[in-house]
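K.L.:
Sequence plus the predicted model coming up.
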Amino acid sequence: MRNGVRLLLLVAAMCLGAGVGATEWTHAVQLSPNYTLHWRPNESSVSFKIEARTLGFVGLGFSPKGGMANADIILLWVDDYTGEAHVGDYYATGNAKPRRDEIQNVELLEAEQNGTHTIVKFRREWETCDQLHDMALGEETVRLIWALGQKDPANGHDPSVWHGKQMRGTKSVYLKTASLQKKKKRANHQKPVRFWDVKMSNLLIPDNMDTRYWCKIFKLPYLDKKHHMIGYSPLIDPRNKGSVHHMILYECVHSRAHSMFARYIAHEGAACYSPKMPSDWEHCLTPIVTWAIGSEGELLPEHVGLPLSYTDYPSDTYFMLEVHYDNPTFKNARDNSGIRVHFTEELREYDGGVMTVGTTITPLHMIPPRQESYATAGYCSDECTSQMLPDTGIKVVSVVLHAHLAGRAMTLRHIRNGKELAPIVKDSHYDFNYQQARVLSNEVQIEQGDELIMECGYQTINRTEPTFVS
């Protein structure tokens, strides 16, 4: 899979929906069976609610790398004797007791405790004036760290009570992007949505390869008219959760699609881009779904759908599924992973599409070893956009950033008439294990003649050999 981004595009669009009510929690994540975090992004701040199975303290932190070092930490608890609620703004310099920040930048909203659980609500500004110990929060990936303590901190604020190895963890999230859970609730109340499962069939992952790209041809179920794909979700074989790195579903476009691809429906597939892959499959180049590790899938904005079966011969629509397997332990396994496509006959206002920006798969893309920071870039020229885009330009509504293990930061830069505009998306805390699609809060117009630069930052400080096509 190429480094870079997958952008969902449409020719025109309307504004996204209005904000949620003041008491509605728009996002939620279960950090452990005993710890659930809810939040609601606001214009200048973000509000949180923690429900935790403990009568001691609860901790929530924002970490640059997922550990204690340089983490911005909030501790909260309800006194077991007085019922008084406490909140504290702390920071950590390493794997040691957090230190209380001289500048307290967290506001307690509510707190209660019952016989088993502590429930707290609090608020924090996206950016505080404390640049020394508070992390700026926003559109980029945030690595949450969490902890539970069985006792309240001593002396009212001393966090010396250790949470233990089993009562802590970390998880990457987007705090500002539109909620996938909320979209799913809305979709469940819409007119009937159909599903199409595109999966491998007991594919062998051999024990003599540490990485494998496998492609297989599928035929779209018969549709008597144009439909819209409105989203997708991953179907990961439970046996291979750590091995399925990414999946792409390509449409196969050719005037004689049926005569060319029908014979491959029963074909077990082939190694992608290898001499064993039939040359006919090189016509499968139009991506409609791009999924990568850590993603829960995507539901498109309510005014956008990707066309399905829009040709003169709707029964002749074929697709190719590409799955990339990482197998560093060289284990022998079977796999049935794939993608569930959500689609409907109720057409949405605008047709969407997918565009790829970045670097191609080539041995010339090399990152030297022992690099603390190393940048490369993929370039989409003004000539490219002039030839590729319609006269009206396109709108970007969603972005998926994709790199491999060495990736640390990614920025999609946007240039018009020699002047650089605001980045379409930027993530200085990119997490290889969390490649969820990002729905943009404000759709971005790309016009003919614009230039796009996909800038990728890598770290190879612990590698002794060059890294190719990372």
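P.N.:
Okay, I see it.
K.L.:
from here on, contacts and neighbour counts on C-alpha atoms
P.N.:
OK.
K.L.:
And the nearest residue to Glu420 once chain neighbours are set aside, how close does it get to Ala92?
P.N.:
Leaving aside its sequence neighbours, Glu420 sits nearest to His414 (CA to CA, 6 or more residues apart in numbering; 5.9 Å). To Ala92, His414 is 36 Å away according to CA to CA, to the nearest Å.
K.L.:
here comes the other one, which I'd like you to weigh against the first:
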Amino acid sequence: MADSFAISVILVLLLLQCVLSSPPYIHSVDVDKHESYRLSWGFDDKEIQFEVVTNATGYIGFGLSPDGTMVNADLVIGIIKNGHSSLKDYHGSDNGTLLEDPVQDWTLISANQQNNQTKLTFKRKLITNDKNDMDITGDTMRILWAYSDEEFSVEDFKVGGYKSLYLLQEKRPEIPIPDNATKLLIAVNQTVIPDDTTTYWCQRIQVPAYTEKMHVIKISPVITKGNEFFVHHMLLYECNTENPVPDDEKGHRCYGENMPDKWESCRNLIFGWAIGGSDFPLPEHVGLALEVTDKNRVFLLEIHYDNPERISGQLDSSGFEMVLIPARRDFDAGILEIGYGVILQKSLTMKIPPYQTTFRYQAVCNSNCIYDEYPNPNRNSAIKMFAVVLHGHLLAKQIIFTHFRNGRRISTIAADRNYDFNYQESVFLNKEIEFLPGDAFKVECIYSSTKKRQFTWGGFATTDEMCLVYVLYYPKMNAISCTSGITIHDSVWMKNNIENVVQFQKQEVAEEFEKSVNGIGRNSSFLTFCSDGNSLITHKHNSEDISILRFRIPETTEQPITTTEESKAGIGVLNMFGFSLKSLLLAGVLLYLVIP
């Protein structure tokens, strides 16, 4: 009797050990548009576990890739045949050929097949120290997927596609919805998705005014069923209420000739979402404020449709659902743009030369520019940031956001050393970051322009570039931006460089130009600009700011901050690249005036 009891105890302990040692699945997503490949995963501080469910009965492929291709990729192939299962570790060579790894680092946990459906569970250490494996970090990870009913062969293997994901994001906490909460849907209505491969569609939407101040405590994407792979990202702006929406007003392509001029007033970004993202619950002590107004509130919804197969007649009613409560939370949230200013004049904006494997741009925000010119209205409350989003365009490969105090780096707030323009998701910080008068923040962007043969300019278009970080913080200030700009003192030198692009194949030419456009070369100087959307203040940098520019963050495996269970907020998407056009114009004029 005692022996059987002891055996039972041992079995229970072994079962508990198995359960506790296996990371739970905290994320799950369909990676292909046919919803035929479901990926779920969970992780701890040492390893990550995946589960793949497909409708294929031949083999399942899963991998990690630096750029979404087979070149230097890290792959694993699972096969179930005649009741037997196997899992093998492969990698892609420099030319994309599939090769079996000498060291097998993936572990098969379980495999089963029934009703023409295959389920595969496997795990791996986050860092294997195997030259053929990719480290799994907090950076954007490009996931390769493949499945087939055919028998697997190395020669015929092809990847089905890739999807960018943050694998090491903690699960967002559930936020209880109060009984007095209301919901507000802001969405397009049966819009026909254009049959172009890429379309930016804008629609103004009018909602009734509120008689009391409201706090938005949660924003969720609402994607029309069946359109999950058409709707790439969405942005929501608040508009000037002086321009009401006529009953017959229709949507337009954004930024085109037919977009009404009065829509330019819709630059107060409220929220953004990108494919792969989820709900955005705010911390329990913070809310996005909707102020009282005597006029109907007007929003602009911008949707980026992706239609590579140019399908016609697809209808869409996607948008956002806001959860609102009367403004009882302690603080209003604000959004602050930090980085390199997007100047409308090409002579003053970012200039990225062609042929470059790595080309850096740096920007520094000295918080004195904010505190001196736009004092905190809540003087008894320190300014604290709780979430950030890193934003560049197609050439951007790395974005690093760093905090300095007294000229010394105190932390890397966030970093993505495998940046993907098509996947931008905000991250709530492990702990709220307090920024004090005199603190400085540096944004460093690294671009690759090897395929370009002309300069790439800073600007709003996808083919232009940006180097920005959007910070979600509280309590809200009047300032909306703290950005940098460069004045070039030798316009002839700059003109000659831009006209003679072939010379940038020489490393020494590119390095000299890189220093000058970052304000630390002989031909340039550096300024910071702060704005509240109506006025623009110039702040001259001190010696500490210049030393920050000269300091370069070393290439390390340091991971960006991801959420923890102690975080008071969840994960959301914050695809924020709107900015006041008025302040941009002011920046261009001011820079023009200060150039000798």
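P.N.:
Received it, and whenever you're ready, just let me know what you need. The structure presented is a predicted model; accordingly, all values stated were derived computationally and were not measured.
K.L.:
ok, now how distant is the residue nearest to Glu420 of the first structure from Tyr222 of the first structure?
P.N.:
Counting by CA to CA - His414 of the first structure and Tyr222 of the first structure are separated by 40 Å.
K.L.:
neighbour-wise, which of those two wins?
P.N.:
His414 (21 against 11; other CA atoms under 10 Å).
K.L.:
Tell me the residue in the second structure aligned with the more buried one.
P.N.:
Correspondence of His414 of the first structure to the second structure, assessed by TM-score structural alignment: His403.
K.L.:
on contacts alone, who are the packing partners of the helix or strand encompassing its match?
P.N.:
Using DSSP states H and E, His403 of the second structure falls within strand 396-405. Contacts defined by 3 or more CA pairs under 8 Å, 6 or more residues apart in numbering; DSSP states H and E place strand 396-405 of the second structure against strand 408-416, strand 440-447.
K.L.:
Would you map the strands across the stretch 401-550 of the second structure?
P.N.:
408-416, 427-435, 440-447, 456-457, 468-474, 481-488, 524-531, 536-540 (DSSP state E, counting those that start in this stretch).
K.L.:
Same question for the stretch 101-250 of the second structure.
P.N.:
Counting by DSSP E, counting those that start in this stretch, the strands of the stretch 101-250 of the second structure are 107-114, 117-125, 141-148, 161-165, 182-187, 191-192, 198-207, 214-222, 231-238.
K.L.:
want to throw these into JSON lines with distance to Leu549 of the second structure and mean neighbour count?
P.N.:
Below are these laid out as JSON lines (distance: least, CA to CA, whole Å; neighbours: other CA atoms under 10 Å):
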{"stretch": "strand 107-114", "distance to Leu549 of the second structure": "45", "mean neighbour count": "15"}
{"stretch": "strand 117-125", "distance to Leu549 of the second structure": "37", "mean neighbour count": "19"}
{"stretch": "strand 141-148", "distance to Leu549 of the second structure": "29", "mean neighbour count": "23"}
{"stretch": "strand 161-165", "distance to Leu549 of the second structure": "31", "mean neighbour count": "20"}
{"stretch": "strand 182-187", "distance to Leu549 of the second structure": "42", "mean neighbour count": "17"}
{"stretch": "strand 191-192", "distance to Leu549 of the second structure": "47", "mean neighbour count": "15"}
{"stretch": "strand 198-207", "distance to Leu549 of the second structure": "36", "mean neighbour count": "20"}
{"stretch": "strand 214-222", "distance to Leu549 of the second structure": "37", "mean neighbour count": "23"}
{"stretch": "strand 231-238", "distance to Leu549 of the second structure": "32", "mean neighbour count": "23"}
